[in-house]
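Chemist: okay, here's the prediction I keep looking at, along with the sequence it came from:
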Amino acid sequence: MEKPNSSNALVCELINKGTREWNINNLNSWFLPEDREAILGIPLSSSNTPDRLVWAETRSGKFTVKSAYALALEEKVHNTRADCSDESAGKIWKTIWQLRIPQKIKHFASKAARDILATKSNLAKRKITPNGMCDLYVVKMRKQSVICYGAVIMPKKFGRIAGSGVVIRDDAGEVFAALSKKWKSPLGAIEAEAKALEAGVNFAREVGIREAEFESDSVVICNALQGLVSPPSSVVNVLAGIMNEVSYFRQWKFAHVKRQGNVPAHLLAQHAKNVEDFVAWRADCPSLIEHACMQDKM
C-alpha cells in the first residue's frame, strides 16, 4: 500500500476521532512545517458538525467574483515570476521533479519559487491574518460572568500554543468550578477566542450547569452567535458546534463584556502553558486565582 503523503492523504486521517483534534504524528510525517502550521491553525469543532465548502479568499468564506478576479491576477503574477522562460531554467525544474526525494520537498520548492508559501505576509495579503508581522507578543483574551474564560496566544518560546481559562460562579460570585486548558496549535486570535468559548460551554455542561450566561470579550464572536453578523469562515464549524452544545441547557445567553475585569480567567489562561492538556477544579477556588477572585467580588 502506498504510504500516505500530502498529495493523497484524506482529511479524516489527519483528525483524531477520539479527541476531535489534529493528529500531530500524521501531520509531522506527511507535511512540511509551513503546511503543518497552517493546518494546525485551523480550529476543529469538538462536536460532529457537517462539512461545508469555504472560499478561502474572503473573510466570510463566501465566493465573490471580486475575490476570484483578485486571486486570478495574483496567480498570474506568481506564475509569471515562476515560469522558466529559458531552456536552461526549464531543464533545472525538470531535473528537480525527477529527483528521488519526498514529494513534499518538491512541492516546497515549487511553492517557494512562486512565493505562495503560508508566510505571514502572504496570509495577510489574502486577509487570512490581520497583518504580516511576526507574533512576538502576547495576545490576551479575557472574559467574565457566570462562566468566564480567557484565551492567550503564547510567545514563540512556548511553541505558539493557545490556552483558555474558565471560571464558573454562582449568583453570589462564589467559584463553583474552574478550568485551565491548552491547545498545542498556532491558533489566531479569533480562532483562540472561539475555542475558549467552546471550552467554557463544554465544561459548564460537564459539571452539571443547565442555566448559564456565557460572556466573551470578542465582539465578532458574540455578534456571530447572536446572528447579527456572518462568522469568519475559519470558525464557522466551531460556532456551529457551540450552538449545538448550548441546546442542552435550559437557559443560556451570550453576551459581550469588556476585558478589564476578567483577571481570574486571564490568569488561568496564562497558567495553561504549565499543563499538559488541562486541569480542572471543582467546588473550590484555585489557589493561583484566589486573590484575584476576592478582588473581583469587591
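Modeler: Received the coordinates, thanks. Numbers count the residues shown, from 1 in each chain.
Chemist: make it CA atoms for all contacts and neighbour counts henceforth
Modeler: OK.
Chemist: need the strands for this protein, in chain order.
Modeler: Listed in chain order, the strands of the chain (DSSP state E) span 15-16, 21-22, 139-142, 147-153, 162-169, 175-183, 211-216, 251-256, 278-282.
Chemist: who's the closest spatial neighbour of Ile15, skipping the chain neighbours?
Modeler: Using CA to CA, 6 or more residues apart in numbering and skipping the chain neighbours, the partner closest in space to Ile15 is Trp22 (4.5 Å).
Chemist: where's that neighbour relative to His291, distance?
Modeler: Remark: distance between Trp22 and His291 (CA to CA, to the nearest Å) = 36 Å.
Chemist: A further structure is provided below for comparison with the first:
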Amino acid sequence: MWHCSEDGRFSVKSAYNLITVEQMRDTASSSNVGVPFDWKMVWNVEVPQKIKMLAWRGVRDVVASHGNLARRGVTLELTCPMKIPRENLREWCSSVWKFVKDLNWWSLFWSIAWGVWLRRNGWTFDRKRMVGTDVIRKAVSIVGKFELAKEVRNTNPHAMLFETRWKPPLAGVIKLNSDAALLSPNEVGFGGAMRDYVGDVVVATCFRMEGGFDVDIAEALAMRHALSITMEAGFLRLCLETNCLKLHSHLKKGYVTPTPFGRIVSDILTLSRLCHFCSSSFVKRDGNRVAHGLAKACNQFSNLRVWLEECPSDVMELVLADLSHNDA
C-alpha cells in the first residue's frame, strides 16, 4: 500500500509531492541548523499576511530562489539576476533581533523585503527595473495603509465613516472643504470651499496643477492650497473637512511619515498651528460635492481663481442643495 495518497494507490503526482516536500525540508533544515529564531519578528508585525508568508518562507529558505530551484533539479545560473549577494536570512535576522526588538522596525523591514522580492521578479520575468527609492516609498506606504486599515476597523463607524451630508460648523468657525479632481492623465484640479455656520460661502478657490499624482497626495495638495487661501483671507478659526480618510486620519493624529504625502501633511499641520483654532473632520463624497465641483471647475480656468462671498453658478447650485438638506 502506498502511504502518500488518500486511496493508497501510487501515482506520479503523489511521488512528486513527496520528493518536493522532502527536498524543502532538507533545504530548510540544512540551512538553519543550530540557529535559534524568535518568530515574533515575523508573526507579530503589522503587515499584510502575504508579506508575513514571504518572510516565513525566506527565513526557512524555501522561496523559489535560483539556489533552491537548482537544488530541485532546475538548470539555471546560480547568481542573482540583479547581482545581489546571497546571505543566510535566518542568521542575519537573528543577529539583528538581539539589538532591535521594535516591531515597527520589523514591519518596515519585511515590507521592504517584499518590495525587493517584487523588484527581483519584475527584472527576472519582465526585465523591468524598479528604482530603489520606489521600493522604499511603497514599503512605507504599505505600513501606513495597514495601520490606517486597522484604525478604521476599530473606529466607531457611525462617528466617522457614514457621515454623508455637509453640516455647518459652530458659530465663529469656518468649515473648509477641499477636494481634487483628475482633469487629464497629467493634470489635476484642486478645489476649496469655505463656509460659515449658516452655510454661506465666504471664500472659494480652484487651481490646476500639471503632473500625475497618487490620489492621497492630490487630496493633501488640495487641502494645503485651500488652507493657504483661507488664512490669507484672514480666517483663523477653521474646521478642515475632507473625504480622504487617510488624510483625515493623519491630520487628526498629527501623524507625519517620511514620504511625499507625509511632507504635505507636515505643511498642513504647520499652517494649522498658526490658526487660533483648527480641527478636522471627515465626510463621504456626497457631502463634499461643492469642493469637488470647484476642482472640476478648473477646466474653465487656466490660472488660480479665488472668489470672496461668491462662487461659480454651477457650484452655487451644489451649495443650495447642501442647505436644502440641512433645512430638511
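Modeler: Done, it's in. Since we're looking at a predicted model, the values are computed, not measured.
Chemist: TM between them?
Modeler: Laid over one another, the chains give 0.55 as their TM-score (TM-score structural alignment, normalised by the length of the first structure), with 190 aligned residues with a CA RMSD of 3.4 Å.
Chemist: out of the strands of the first structure, which gets nearest to Phe108 of the first structure?
Modeler: strand 21-22 (21.7 Å; CA to CA).
Chemist: equivalent range in the second structure for that closest one?
Modeler: Under TM-score structural alignment, strand 21-22 of the first structure has no counterpart anywhere in the second structure.
Chemist: stretch 160-175 of the first structure now?
Modeler: Stretch 160-175 of the first structure maps onto residues 186-201 of the second structure, going by TM-score structural alignment.
Chemist: so Trp22 and His291 of the first structure - more neighbours on which side?
Modeler: Trp22 (22 against 13; other CA atoms under 10 Å).
Chemist: roughly how far apart are that one and Val235 of the first structure?
Modeler: According to CA to CA, Trp22 of the first structure and Val235 of the first structure sit 15 Å apart.
Chemist: same check on Cys285 of the first structure?
Modeler: In terms of CA to CA, Cys285 of the first structure sits 31 Å off from Val235 of the first structure.
Chemist: which of these two has more neighbours?
Modeler: Val235 (22 against 19).
Chemist: the more buried one matches what in the second structure?
Modeler: By TM-score structural alignment, Val235 of the first structure lines up with Phe261.
Chemist: residues contacting the nearest residue to that match once chain neighbours are set aside?
Modeler: Excluding its sequence neighbours, the residue lying closest to Phe261 of the second structure (CA to CA, 6+ apart) is Ile217, at 5.2 Å. Counting by CA atoms under 8 Å, 6 or more residues apart in numbering, Ile217 of the second structure touches 260-261, 264.
Chemist: Ile217 of the second structure maps to what in the first structure?
Modeler: Match for Ile217 of the second structure (TM-score structural alignment): Glu191.
Chemist: nearest spatial neighbour of the aligned residue in the first structure for Leu240 of the second structure, skipping sequence neighbours?
Modeler: In the first structure, Leu240 of the second structure lines up with Phe214, judged by TM-score structural alignment. If you skip the residues right next to it in sequence, Phe214 of the first structure has Phe254 as its closest partner in space, 4.9 Å away by CA to CA, 6+ apart.
Chemist: do I have it right that the one you found meets Asp217?
Modeler: No: contact criterion CA atoms under 8 Å: Phe254 of the first structure and Asp217 do not qualify, at 10.7 Å.
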